[in-house]
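Trainee: Sequence and predicted structure, then a few things I'm wondering about:
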Amino acid sequence: MKKQFIAAGFVGFFFLFPVKGLAANFSNIYIFGDSLSDTGNIFNFTQNLENQLPSVPPSPPYFNGRFSNNKIWVDYVGETLNLNPIPFSENPNIFNQSINFAVGGASSGFGNAVVPNVPLPGVLEQVSLFTQTFLSTNPQVDPNALYAVWGGGNDYVFGTDPNPINTVQNLSNALNLLATFGAKNIMVFNLPDLGRTPLALATMGLAPILTDITVAHNTQLATSLDIFKSNQPDINVIDVDVFSLFNQVADNPRKFGFTNVAIPCVVGSLISINSVCDIEQQNDFLFFDSVHPTTRAHSLVADAALLALESKSVPEPGAVLGMLAVGALGAAGVLKRQQKQSAFTQANPVLVGQSSHTMVEN
């Protein structure tokens, strides 16, 4: 299996592989994960706790319950597919619309790594909650929906005994649970290099440790996915490689429009913010706070996810053209969104389940 990595530039090649109207392929989209995918769940939960906890994340400077300065990948992908998921904390009708179950701080399994004393669901727990609710009135979950799973980062940053084997097993259990009850289209993200986050870079000795853990996690996840695909040949598994994407951006920031990849825009913690960069400069940063990407970075993740979807329905290009096409998609996506949006820590992070890479067989 060869991996097609995210490369910068080469906008001309984008037109060789246009993203089709994918909305017709999926009836709904369901999201399971942590703060990297949360569009308001933990914000709604903590608001309802009144004086027990401050609202997380604080808005402003964070955008509408998202751990970023504006839209995140869930928003961008949802807009493209015309399937905009509603946070499950807003009590949507689970049976006829897209829903986002992701909760900031979610562990890969059960509970919350950042707010441990509040009953907030981990990634596996979110999937279990969804399947139990859906199956209460249906023989199976919607086979025509798209299911996205991204988690694990909180286990390593906040876990007392981080172990990639246990974390990946939780994610594998989540995938198998979805498959068992009828899911046919599952998108899985790997983790970006946690050792290259501002949090790790600012903590002596932490960066190499988190890099090693990330590599071990992604290797274990790839192996687990190979087994899953072999055992479930009728399921469409969409791999999204965030690890390669973020390393490409960190190594070549200016090609992607970034000027700062090591220092966050927001300095402080989620409950005590010391400073925030000027709003005009926010998307010059790869990271909005010490672990969460800016909306520009999220737009690149969305482009990688959409290309991974597209690669399932068109003949796969050669490795070199594949690299150019992915980079072109990222560049074109950023330019398009810059035209649409004129405005869009070192924080005590609610690190959402980070994982994603577009592993495409060639």
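Mentor: Good, I have the coordinates.
Trainee: From here on, just use CA atoms for contacts and neighbour counts.
Mentor: Will do.
Trainee: how many other residues sit next to the closest residue to G65 other than its chain neighbours?
Mentor: Nearest residue to G65, sequence neighbours excluded (C-alpha to C-alpha, 6 or more residues apart in numbering): G40, at 4.2 Å. Residues near G40, counting by other C-alpha atoms under 10 Å, number 26.
Trainee: ditto for V320
Mentor: Counted by other C-alpha under 10 Å, the residues lying close to V320 total 10.
Trainee: T80 now?
Mentor: Using other C-alpha under 10 Å, T80 has 17 other residues around it.
Trainee: which parts of the helix or strand it falls within are buried?
Mentor: Following DSSP states H and E, one finds T80 within helix 73-81. If you call a residue buried by 16 or more other C-alpha atoms under 10 Å, then helix 73-81 has these buried ones: 73-78, 80-81.
Trainee: right, and P192 touches V242 too?
Mentor: Yes - in this structure, P192 is within contact of V242 by C-alpha atoms under 8 Å, at 5.2 Å.
Trainee: now the host helix or strand of A250: how far from the chain's centre is it?
Mentor: A250 is part of helix 242-251 when elements are defined by DSSP H and E. Chain-centre distance of helix 242-251: 14 Å, with C-alpha atoms, centre = their mean, to the nearest Å.
Trainee: Now do the biggest helix by length in the chain: which elements does it pack against?
Mentor: Across the chain, the longest stretch assigned as helix under DSSP state H is helix 206-231. For helix 206-231, the packing partners by 3 or more C-alpha pairs under 8 Å, 6 or more residues apart in numbering; DSSP states H and E come out as helix 153-158, helix 164-180, helix 198-201.
Trainee: next, the one to line up against it:
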Amino acid sequence: MKKWFVCLLGLVALTVQAADSRPAFSRIVMFGDSLSDTGKMYRKMLGFLPSSPPYYEGRFSNGPLWLEQLTTQFPGLTIANEAEGGATAVAYNKISWNPKYQVINNLDYEVTQFLEKDRFKPDDLVILWFGANDYLAYGWNTEQDAKRVRDAISDAANRMVLNGAKQILLFNLPDLGQTPNARSQKVVDKVSHISAYHNQLMLNLTRQLAPVGLVKLFEIDKQFAEMLSDPQNFGLSDTENACYGGDYLGKPFSLLSASTDSRLSAFNLQDRLAIAGNPLLAQAVANPMARRSASPLNCEGKMFFDDVHPTKVVHAALSERAATFIESQYEFLAH
């Protein structure tokens, strides 16, 4: 943690804002997972993950995600999005040889991918939203694991500041124990606890950095909690059951062959095992013959599209809430 203060305090003189002013932004740079992925994994997996339909145009939902809908509230907003489905905060591929970690992205590498083609600008608003895959998909859900996630987020944000980022916005996590996945896996109490513990770590991190004013926290858990307690206010009638059940292939693509679609030859065993090792991704892989014959899904009133990902209605509500928070903390300057 000390290196944070050494790095950030050295930049205070460059980032001081008047007491009654808001720091300006004209671009959002996003780092995250499937909750914010607008097509990166889809392109990486040659259009097979997530299967569209039933997923919407490479999104892990049935419609546009919260991030892309911010352009409604901020016309002219530029978004540089490195979020990728399956991504973790911790780079588990560096500590484990398990095949499931060798293809999946992580926060540090997302930053590397961004810096290979772009740079942080003074008017960027950098958003980090991680943790769901660490805790729910891969089962790293002890308090010590949460501290490792916190450290990965802290290290990445420090790296961003060293590379020119001036303002960073952290998102915490909703109660992962309320997802259909947690109930079906019978890990409700465990992941509810770790979600709350993670959020306390994020709050503590933000408070420690508050004096230098570079890092803020958007408590998205409160938005989800409100939806669960008063779903009718958001047009929701079912907060427990997924709209799409998926078919959880034990080994994604294993029921298919190159003769079904020549593109499948691009996927090796490591790719398939990696997706199979993450149930949040595996659900999004369907046999193309089955999905071609499937009827359109009616998700009206549903909070969850699949076992963990929200529907477009929830994304729209989250986008409005996030936009309201951003507007209260930052000044938008359209280019």
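Mentor: That came through, no problem. All figures in this text were calculated on a predicted structure; none of them were measured in a lab.
Trainee: mind listing what's buried in the longest helix of structure 1?
Mentor: Within helix 206-231 of structure 1, the residues that qualify as buried by neighbour count (16+ other C-alpha under 10 Å) are 206-208, 210-211, 213-215, 217-218, 220-222, 224-225, 228.
Trainee: Check stretch 257-274 of structure 1 too.
Mentor: So, applying 16+ other C-alpha under 10 Å, buried residues of stretch 257-274 of structure 1: 257-270, 273.
Trainee: if I read this right, the residue nearest to G65 of structure 1 contacts S68, doesn't it?
Mentor: No - taking contacts as C-alpha under 8 Å, G40 of structure 1 lies outside contact range of S68: 11.3 Å.
Trainee: How about the contacts made by L210 of structure 1?
Mentor: By C-alpha atoms under 8 Å, 6 or more residues apart in numbering, the contact list for L210 of structure 1 reads 156-157, 193-195, 200.
Trainee: how about a cut-off of 6 Å?
Mentor: The neighbourhood of L210 of structure 1, defined by C-alpha atoms under 6 Å, 6 or more residues apart in numbering, consists of 194-195.
Trainee: which one in structure 2 is aligned with it?
Mentor: Residue correspondence to structure 2 (TM-score structural alignment): L210 of structure 1 is matched to V191.
Trainee: Report the contact partners of the equivalent of T259 of structure 1 over in structure 2.
Mentor: Per TM-score structural alignment, the equivalent position to T259 of structure 1 in structure 2 is S237. Contact partners of S237 of structure 2, counting by C-alpha under 6 Å, 6+ apart, are G301.
Trainee: follow-up on the earlier one: from the buried residues of stretch 257-274 of structure 1, which is closest to N283 of structure 1?
Mentor: Among the buried residues of stretch 257-274 of structure 1, F258 lies closest to N283 of structure 1 (C-alpha to C-alpha), at 7.1 Å.
Trainee: Wait, a helix at the closest one?
Mentor: No - assigned with DSSP: H, G, I helix; E, B strand; the rest coil, F258 of structure 1 falls outside any helix and is coil.
Trainee: Strands along structure 1, start to end?
Mentor: Counting by DSSP state E, structure 1 has strands at residues 29-33, 86-87, 99-100, 146-150, 185-189, 236-240, 266-269, 272-276.
Trainee: which one of those strands lies closest to V301 of structure 1?
Mentor: In terms of C-alpha to C-alpha, the element of the strands of structure 1 nearest to V301 of structure 1 is strand 236-240, at 8.4 Å.
Trainee: nearest spatial neighbour of L217 of structure 2, skipping sequence neighbours?
Mentor: In space, and not counting its chain neighbours, L217 of structure 2 is closest to L170: 4.8 Å by C-alpha to C-alpha, 6+ apart.
Trainee: Also E331 of structure 2?
Mentor: Taking C-alpha to C-alpha, 6+ apart, and ignoring the residues beside it in sequence, E331 of structure 2 has A24 as its nearest neighbour in space, at 4.5 Å.
Trainee: Next: Q113 of structure 2.
Mentor: E82 is the one closest to Q113 of structure 2 (C-alpha to C-alpha, 6+ apart), at 7.7 Å.
Trainee: Would you check that the one you found makes contact with V29?
Mentor: No - using C-alpha atoms under 6 Å, E82 of structure 2 is not in contact with V29; the gap is 7.7 Å.
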